[in-house]
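K.L.:
Got a predicted structure here, sequence first:
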Amino acid sequence: MIDVAPTLFSELLALPDRIFTRQDALGAGLSDEVLNAALRRGLITRICRGAYTVPGTWTREEHRHLLAKAALHTYPDAVLIGATAVAAHGIPLFEVPVVPTDIARPIIREARTEHLRIRPLRHGLVETPWGPATDLATGLVQMTMDHGITAGVASIDAALQWQETTTQTLEAAYELVRRWPLSSRVRCALEWADGDAESLGESVTRVILRAAGWQVASQVPIVDRHGEFVARVDLGIEGTRVLIEFDGKVKYADGGADALFREKKREDRLRALGYVIVRVTWADLFHAQRIVAAVSAALSAAA
């Protein structure tokens, strides 16, 4: 049995991002047997094939970051693409799996490992906090083709809201792939995108409502009969008096009882003006039929 001391890995774990590769270990004089013994003892953990770091508990986004960094360490000629590139640009993702992590390399055909999807390199690169990646618009377009309209709209909305890209830039990126399989997802996502949305939850709720056939406006200003501003509401069904508020982590939670009271008064005032309000929570996003049923009932009540 091989005796492995933690100090054997101290220099390797001092490398950038605390990530080292099998080649780094072999270059430091460690064997595969030592690596495997360290894994069994819990001194190190494998991120993906051939890349290691210190053991720990990771959130989904921390895991995504680690895998992206590990891929770049393992393949120095790699570029982050698709959803991985979008995350590298700092744009939030909605329910996009961590695996596979998307990279591109100068290869001819797509290849896969347990954790990575490696595609042929077709685009230029820009620098991001995570490393080299495609530009944001290209990443958003590829991510939408890979993961669908809902994920695409959620991240596109955020990128537009934060002014990290423009509709024109996204349209130009779409034109490059408009004849590709699944490009229709991008066309729909661009038509449904709205840079006024202020959260992933609002964006996903709007996608659910659009898919149900309703026209939806974001950040709807409400005034009373005298033209006095009353409130700005997350979403509204156009041509109706039905409003939708997304509660996420409860916007007023930090304000305590006073904030709750103000929210109730605000809602009472909206109802007094004849509006019907539907509240949506994060859990509802995974049960679209609940949202559709609630809005259908509200439309009937408002008629």
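P.N.:
All right, it came through fine.

K.L.:
alpha carbons only for contacts and neighbour counts from here, please
P.N.:
OK.

K.L.:
now the strands for the stretch 1-150 of the chain?
P.N.:
20-21, 45-48, 51-53, 79-80, 101-105, 111-112, 116-120, 126-128, 131-133 (DSSP state E, counting those that start in this stretch).

K.L.:
take a look at this one as well, against the first:
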Amino acid sequence: MTKPQFDPTGVVRLRRQLIADGMTDNQITSLVRAKVLKRVRYGAFVDHAVWDDLSPEDRHRVLARAVLARAHTSTALTHVSSIIERGIPLWGFTLDVVHTTRTGPERAGRRQGDWAPHRGVLGEDDHEEINGVVISTAARSAFELTTISDVERSLVAVNRLLHAGAMTMADFMEQVECHQRWPGSLTSDLVLRLADPRLESVGEDRFSYLAYRQGLPKPEPQFEVFDEDGTLVARVDFAWPEHGVFVEFDGKVKYERYRRDGETLDEFLMREKAREELVCLLTGWTCIRITWADLARPERLATRIRGVIAARRKQVA
């Protein structure tokens, strides 16, 4: 059963609110030491039991509300914080810093350890309200991310936004074209060229980038395999049809997404094995299974893939 989305509305209590409720600073300090209250930033607190139960993403959302509670009213969540607020998965970003931008001409403010106020200004069409807070639009936040990050992490974010339907490729392209003079625009251009809404997970995003970075032939994502009667029997993560090789990514997301109700992990793995064998039987191709650990050693993985492709060429010859 899917856990309902956490609602952070009202969970942050400022020092002045606690004082107004009759507490003293000494009492607040005692409650923090006793782990009844959690100080999320200077002058902002939440129930410790609530904090302990939160994911890193929801802790970031709480921290964001603690920042907004003391920020100028024209402050909006942007960059990483905007994407996290949408519930879009990211990879490789620290979540202990809240990113904001003003929606008006007021100065951005001073950088703090847990708060990065950016100097740009959001236009009227660049922000919206979600979950009770103002955030940059999906396309604007995607572009923003490319200005503070590298290609791989930015590409993951852009692909996740595209796949979720939060924005279109045209939306992102418009943002890139409108901000060509901004620092980081070279990253934006490359991400735009590599982005692909067909990819279904962070792992697939990273493998797609690995193939580009390592100079491998461009694989075809979500390749469909049919049986002798023309019935669709499988859809593999990536394939090089011209080389007779396909790739399946083993990750937690796949296990959670495709396991049937009541199916054990062993039963799921056996079904996956049978599906792989069927694909190999129907196509005569070779399967390469990769994991997150493989992505951490891109050169080694690329060498292995080249070896498999070369072996297939010899078999065909």
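P.N.:
Sure thing, it's come through. A quick note: this is a predicted structure, and the numbers were derived from the prediction, not measured.

K.L.:
TM-score for this pair?
P.N.:
In this superposition the chains share a TM-score of 0.85, using TM-score structural alignment, normalised by the length of structure 1; 289 aligned residues with a C-alpha RMSD of 2.6 Å.

K.L.:
before we move on, back to that, can you list the strands of the stretch 1-150 of structure 1 in JSON lines and add distance to A253 of structure 1?
P.N.:
As requested, the strands of the stretch 1-150 of structure 1 are exported to JSON lines (distance: least, C-alpha to C-alpha, whole Å):
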{"stretch": "strand 20-21", "distance to A253 of structure 1": "42"}
{"stretch": "strand 45-48", "distance to A253 of structure 1": "37"}
{"stretch": "strand 51-53", "distance to A253 of structure 1": "37"}
{"stretch": "strand 79-80", "distance to A253 of structure 1": "37"}
{"stretch": "strand 101-105", "distance to A253 of structure 1": "35"}
{"stretch": "strand 111-112", "distance to A253 of structure 1": "44"}
{"stretch": "strand 116-120", "distance to A253 of structure 1": "40"}
{"stretch": "strand 126-128", "distance to A253 of structure 1": "34"}
{"stretch": "strand 131-133", "distance to A253 of structure 1": "37"}
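
K.L.:
Tell me which of the ones you listed is the most buried.
P.N.:
Of all these, strand 79-80 carries the top mean neighbour count, a mean of 30, counting by mean count of other C-alpha atoms under 10 Å.

K.L.:
what range in structure 2 does it sit on?
P.N.:
Using TM-score structural alignment, the residues of structure 2 aligned to strand 79-80 of structure 1 are 76-77.

K.L.:
related to what we said a few turns ago, which one, of the strands of the stretch 1-150 of structure 1, ends up nearest to R206 of structure 1?
P.N.:
With C-alpha to C-alpha as the measure, strand 101-105 is the member of these nearest R206 of structure 1 (27.5 Å).

K.L.:
If I take the closest one and strand 116-120, what angle do their directions form?
P.N.:
Interaxial angle, strand 101-105 of structure 1 versus strand 116-120 (axes from the mean of the first three to the mean of the last three C-alpha atoms, to 10 degrees): 30 degrees.

K.L.:
Name all residues that make contact with the closest residue to L216 of structure 2 other than its chain neighbours.
P.N.:
Of all residues not flanking L216 of structure 2 in the chain, A302 sits nearest, at 7.2 Å (C-alpha to C-alpha, 6 or more residues apart in numbering). Shown in contact with A302 of structure 2 (C-alpha atoms under 8 Å, 6 or more residues apart in numbering): 210-211, 214, 216.

K.L.:
now structure 1: which of those match?
P.N.:
Compared against structure 1 with both residues aligned by TM-score structural alignment, their matches' C-alpha atoms under 8 Å, the contacts of A302 of structure 2 retain 210-211, 214.

K.L.:
For ChimeraX, write a command that selects the buried ones of the residues you listed.
P.N.:
Selecting only the buried members of these in ChimeraX, with burial defined as 16 or more other C-alpha atoms under 10 Å, works like this:
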select :210,211
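
K.L.:
Out of the kept ones among the contacts of A302 of structure 2, which comes closest to D294 of structure 2?
P.N.:
Out of those, the member with the shortest distance to D294 of structure 2 (by C-alpha to C-alpha) is L210, at 10.5 Å.

K.L.:
And the residue in structure 1 that the closest one lines up against, how far from L285 of structure 1?
P.N.:
If you follow L210 of structure 2 across to structure 1 using TM-score structural alignment, you land on I208. Here I208 of structure 1 is placed at a distance of 8 Å from L285 of structure 1 (C-alpha to C-alpha, to the nearest Å).

K.L.:
hey, what's in contact with both of those two?
P.N.:
I291.

K.L.:
Next one: the counterpart of V97 of structure 2 in structure 1 from T113 of structure 1, what distance?
P.N.:
Counting by TM-score structural alignment, V97 of structure 2 corresponds to P100 in structure 1. Noted for P100 of structure 1: a distance of 8 Å to T113 of structure 1, by C-alpha to C-alpha.

K.L.:
When the two are compared, which one has more neighbours?
P.N.:
With neighbours defined as other C-alpha atoms under 10 Å, P100 of structure 1 and T113 compare such that P100 has more, 18 against 11.

K.L.:
so who does that one touch?
P.N.:
Applying C-alpha under 8 Å, 6+ apart, we find P100 of structure 1 in contact with 114-117.

K.L.:
For these, which pairs are in contact in structure 2 too?
P.N.:
Kept across both, from these, using both residues aligned by TM-score structural alignment, their matches' C-alpha under 8 Å: 114-117.

K.L.:
ok, L235 of structure 1 touching I222?
P.N.:
No: using C-alpha atoms under 8 Å, L235 of structure 1 is not in contact with I222, being 11.1 Å away.

K.L.:
And for the closest residue to S188 of structure 2 other than its chain neighbours, the neighbour number?
P.N.:
Spatial nearest neighbour of S188 of structure 2, chain neighbours left out: T146 (5.5 Å); criterion: C-alpha to C-alpha, 6+ apart. T146 of structure 2 is flanked by 27 other residues according to other C-alpha under 10 Å.

K.L.:
ok, the counterpart of T146 of structure 2 in structure 1 to D268 of structure 1 distance?
P.N.:
The equivalent of T146 of structure 2 in structure 1 is T144 (alignment by TM-score structural alignment). Going from T144 of structure 1 to D268 of structure 1 by C-alpha to C-alpha gives 39 Å.
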